[in-house]
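K.L.:
Show me the folded form of this:
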Amino acid sequence: MTNPVFVLTPKTAFVTGANGYIGSAVCRAFVRAGYRTFGLVRRPGSANNLIAEEVIPIIGSISKDATFLDDLYEYTKTIDVIVSCTEQIPFGEHFEGVASFIQKLSTTSNQNGVRPLVIASSGCKDYGTTGVHGTPGLAPHTEESPLQPMEILHDRTYRSLTLFEHDSLFDAVVLRPTPLFGYDSSYYGFAFELTAAAAKTPESTLRLHLDFNTILHSCHVDDCAEAYLALAEHPDRAAVAGQCFNISARRYETLAELAEALTAEYRLRGGVVPASAGDRSANGADLALGYSQWVDSTKIRRLTGWTDKRMLLSENLHVYRIAYEEAARRGHEGVLRVKERIGGSLANVGK
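P.N.:
Coordinates of the predicted model:
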């Protein structure tokens, strides 16, 4: 008696920015779920990292004249899920390239029998800020909240929504994650760098010109990636298509909570404390720690059953710190990008 032969057609995912912070986590999530996953990276030197994660690298840059789709078509002419995890400032020209290749790829996939789901990454800063913890009448941002992005994010906020206009080719979803942490830590790595620098000063104190009731609503990057997957796997495409979804952890933290955890972790004798009114020193902490926002993610939880599983930033700070330091020791691209962006902000610590 011979064993029956089952032919399994693997689902496929194509992820842009596959070596980026969200993109790499999304790739891992789709690989674990059994997708044949392709990752777009600009430099051949980044391909080895994808290969090690069992992601098939596609080399190319996003533009209206991009040719990387020819390389993708050597592997497959159908894509079930297209995930956009790239952004450039200014965003407008970059988005034109994103929209162009998505339309081309979707056309080819449709011609071969598969209508893609496009998952576009925007961000919760599309809504602007909320009040701080304790503000009377404080309420979270939901998907129904008005869009009030800062000027630098205006194009990303509104151009992402134009993907809904191409429903003849693909179904689209726009996701708005909160700030993320874990591994190379995104901008929260800056908090580690600031506190480590303060620990080396004679007074062992980090003073911040910030309201310690500031709401820091973040999410572990792996939990965020699982939210992307949960939408891709949802059995009712009609319930997902044309929708925006927030991604956030089960509760928010405050700067006071994080300050307490940082003080203990780095054994700061003077602690992480509010700066006095007359102290005019600056350290750029508002970049990572000064944006107060409470973000509700009930919509995706109710629809898909997704939930965050990782401990919050302040709850597991030691593990997240040493993971970041190891990433920095290895010269991780994400750490280097953030350090470049924060520039000389660390120079004023302790002054």
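
K.L.:
Every contact and neighbour count from this point should use C-alpha atoms.
P.N.:
Noted.

K.L.:
For the nearest residue to residue 123 once chain neighbours are set aside, which three-state class applies?
P.N.:
Spatial nearest neighbour of residue 123, chain neighbours left out: residue 176 (3.8 Å); criterion: Cα to Cα, 6 or more residues apart in numbering. Secondary structure of residue 176, reduced to three states by DSSP: H, G, I helix; E, B strand; the rest coil: strand.

K.L.:
quick one: residue 176 and residue 81, what's the gap?
P.N.:
Using Cα to Cα, to the nearest Å, residue 176 is found at 18 Å from residue 81.

K.L.:
want to put them side by side, so please do this one too:
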Amino acid sequence: MKNVLILGSSGFIGSELSLVLVRNGFKVYGLTRRQESADQLIRNEIIPIVADVREIEKWLPIALKVDIIVEAIADLTDHRTPFIIQEALLKVYNEKPNTIFIYTSGVVVYGDIKNNNNNNGTNDESTPYFSHKFIDWRIKIEKTYKEILGAIIIQPTFLYGKDQSVASYYFEAATKSKDSIKIYGDENCVKGFIHIFDLVNFYQLVIKNALQLKGQTLIANSYNEKIKDVVTCIASFSGNLSNKPIEYLSKLENSFFTEFLTYNQNVSSSKAISLIGYYPLQPSLTDGIERYYNSWLLSRDKNTAFSKLIGTVLP
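P.N.:
I've put the predicted structure just below:
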């Protein structure tokens, strides 16, 4: 299997995955909305498809030719988009049922530890999904991918590295504080984290073992860290600590992002270790704070969807 279509090839995950796969001998097609991004794909020897993902007619012919399709779209504004994509991929499945489908989800589907019945205090793939009006659409779409398309579901934890993606919230909160460091959650709140380079390696391992993994769900996690330790580490390295107290905030009304930030999610990656031999290669966020802080400082982009979202919830 050497032909891959990446839906979301200009995104945080898709861009890195496209580069790694083409370097490892895959013929990679990348869907992107902007010609500027398409030119960059060409420079990296990736074949661009310039279209909005909802313009099915522009990318479906390629989808019918490839061996593997990775859905790595992060549409933060319209939850109808994933269903439009899935409907198109169902057409691919009906014509080419041997196609490998990989869907990118997230551990958000498990909710807070207090909402599940696990006795060991962790979230893993056996944890019941948490019903929530902002999560139920993802649960529904995962079900169709698994039960009909036999897709492999990858559920990353908080991404960090480079501009830090979702984890950039903690960098912003820790460095922009005045009298105190204000973060959502509480002093015992734990999050799972995975570096973008490790996540891309995770995808490679999944692709390598794809025929044996069809219909499986795998959590992609490297480290569990207390958010208190994360923001203290960032603030200390940035010179913004000065013994500032941490002030814990409750979720904002009608803001699922801030609610998710309050979730305590001690996450197990034992299934991925067992099935694909995954282990992190990059240091944890706190252990590698010098490189991660400096990278964030020079590469952060306030115009990305995540940056704009984070900007709306910072006190």
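
K.L.:
okay, residue 176 and residue 81 of the first structure: which has more neighbours?
P.N.:
Legend: neighbour count by other Cα atoms under 10 Å for residue 176 of the first structure and residue 81, higher for residue 81 (27 against 23).

K.L.:
Which stretches in the second structure count as strands?
P.N.:
Using DSSP state E, the strands found in the second structure span residues 3-7, 27-32, 47-50, 68-71, 100-104, 152-156, 158-160, 181-184, 190-195, 217-220, 223-226, 246-249.

K.L.:
Need these in CSV (columns: distance to residue 278 of the second structure).
P.N.:
As requested, the strands of the second structure are exported to CSV (distance: least, Cα to Cα, whole Å):
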stretch, distance to residue 278 of the second structure
strand 3-7, 22
strand 27-32, 23
strand 47-50, 29
strand 68-71, 19
strand 100-104, 17
strand 152-156, 13
strand 158-160, 16
strand 181-184, 30
strand 190-195, 12
strand 217-220, 9
strand 223-226, 12
strand 246-249, 34
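
K.L.:
And residue 75 of the second structure, what's its match in the first structure?
P.N.:
If you follow residue 75 of the second structure across to the first structure using TM-score structural alignment, you land on residue 88.

K.L.:
can you check residue 7 of the second structure too?
P.N.:
By TM-score structural alignment, residue 7 of the second structure lines up with residue 16.

K.L.:
I figured the match of residue 75 of the second structure hits residue 94, correct?
P.N.:
Yes: under the criterion of Cα atoms under 8 Å, residue 88 of the first structure makes contact with residue 94 at 6.3 Å.

K.L.:
which of those two has more neighbours?
P.N.:
Between residue 88 of the first structure and residue 94, counting by other Cα under 10 Å, residue 94 is the more crowded of the two (17 against 10).

K.L.:
For the more buried one, give me its contacts.
P.N.:
Going by Cα atoms under 8 Å, 6 or more residues apart in numbering, residue 94 of the first structure touches 62-63, 87-88.

K.L.:
again with residue 53 of the first structure
P.N.:
Residue 53 of the first structure neighbours (Cα under 8 Å, 6+ apart): residue 28.

K.L.:
Look up how far residue 3 of the second structure lies from the alignment partner in the second structure of it.
P.N.:
Aligned by TM-score structural alignment, residue 53 of the first structure pairs with residue 44 of the second structure. Relative to residue 3 of the second structure, residue 44 of the second structure is positioned 16 Å away (criterion: Cα to Cα).
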